[in-house]
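Asks: Kindly generate the corresponding structure for this input.
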Amino acid sequence: MIVEVAVLKVKNGQEALFESDFKTASQYIRSISGYHAHSLLKCMEQENKYILWVHWEKLEDHTIGFRQSPQYVHWKELLHHYYEPFPVVEHYQEVSLV
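Replies: Here you go, the predicted structure:
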């Protein structure tokens, strides 16, 4: 299991529109093979800051399966114009501790 994490900074004053469009865009990511779940968390200290996390079966489900899909085109059209600056997206895997 891979967790995709992105810190999203939305242009000031556009938070409500972003959240509405994010709900619509969620249908596109849910439809991708290897997708498990996602969540959007809003920062309590900075109204325009969010964290997106997505659970994927494997890295390629996101980097190839989603990003090279027609669904990603719709996702991008709905959401990418809100970000300033454009977010850094990182992937994490669980570390087993003994």
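Asks: Going by C-alpha atoms from here, please, whenever you check contacts or count neighbours.
Replies: Noted.
Asks: Which parts of the protein are strands?
Replies: Using DSSP state E, the strands of the chain run over 2-9, 35-42, 49-56, 89-93.
Asks: What distance do you get for G13 to Y82?
Replies: 10 Å (CA to CA, to the nearest Å).
Asks: who's more crowded, these two?
Replies: Y82 (18 against 10; other CA atoms under 10 Å).
Asks: can you point me to the longest helix in the protein?
Replies: In the chain, assigned by DSSP state H, the helix with the most residues is helix 15-30.
Asks: contacts for it?
Replies: The contact list for helix 15-30, computed with CA atoms under 8 Å, 6 or more residues apart in numbering, reads 10, 35-37, 47-48, 66, 71-72, 74-75, 78-79, 82.
Asks: Could you also give me the structure for this next sequence, so I can compare it with the first?
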Amino acid sequence: MILEMAILQVKKGEEVSFESDFVIASQFIQSISGYVSHSLRKCIEVENKYLLLVEWKKLEDHTVGFRESESYLEWKKLLHHYYDPFPVVEHYEMVMENKKELS
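Replies: As a prediction, this is how the structure comes out:
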């Protein structure tokens, strides 16, 4: 499993529109083979900063399967104009995981 991570700096004042368009854009990333899950988190300290986390089965599912697809063109059209600066996307592999069971 690969975790894609991007810190998204959304242009100030466009957060509500971004969040709305992100919901729409989610259908495009979900349609890709090898997609597992994704989440969008909003920073508490900086109102126009977000964290995007996407889980893929393997790196190429993102770098080739998604990035070279028609779905990516739709994702890009909906979301890329919100970013300033454009985000750096990084990929991580699991080294260790520990979860506390909630009761």
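Asks: Provide the TM-score value for the superposition.
Replies: The TM-score (TM-score structural alignment, normalised by the length of structure 1) is 0.97; 97 aligned residues with a CA RMSD of 1.0 Å.
Asks: As TSV, the strands of structure 1 with mean neighbour count and distance to A25 of structure 1 would be great.
Replies: Shown next, in TSV, are those (neighbours: other CA atoms under 10 Å; distance: least, CA to CA, whole Å):
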stretch	mean neighbour count	distance to A25 of structure 1
strand 2-9	20	15
strand 35-42	15	12
strand 49-56	18	13
strand 89-93	13	17
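Asks: can you put the ones you listed in a markdown table and add distance to S26 of structure 1?
Replies: Output for the strands of structure 1, formatted as a markdown table (distance: least, CA to CA, whole Å):
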| stretch | distance to S26 of structure 1 |
| --- | --- |
| strand 2-9 | 15 |
| strand 35-42 | 9 |
| strand 49-56 | 11 |
| strand 89-93 | 17 |
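Asks: can you count the residues close to R30 of structure 1?
Replies: By other CA under 10 Å, neighbour count at R30 of structure 1 equals 16.
Asks: Check P85 of structure 1 too.
Replies: Residues near P85 of structure 1, counting by other CA under 10 Å, number 11.
Asks: Might one say that it is in contact with K9?
Replies: Yes: taking contacts as CA atoms under 8 Å, P85 of structure 1 lies within contact range of K9: 6.7 Å.
Asks: which ones are touching the equivalent of V5 of structure 1 over in structure 2?
Replies: Residue pairing (TM-score structural alignment): V5 of structure 1 is matched to M5 of structure 2. The contact partners of M5 of structure 2, by CA under 8 Å, 6+ apart, come to L51, L52, L53, V54, V89, E90, H91, Y92.
Asks: Understood, closing this out.
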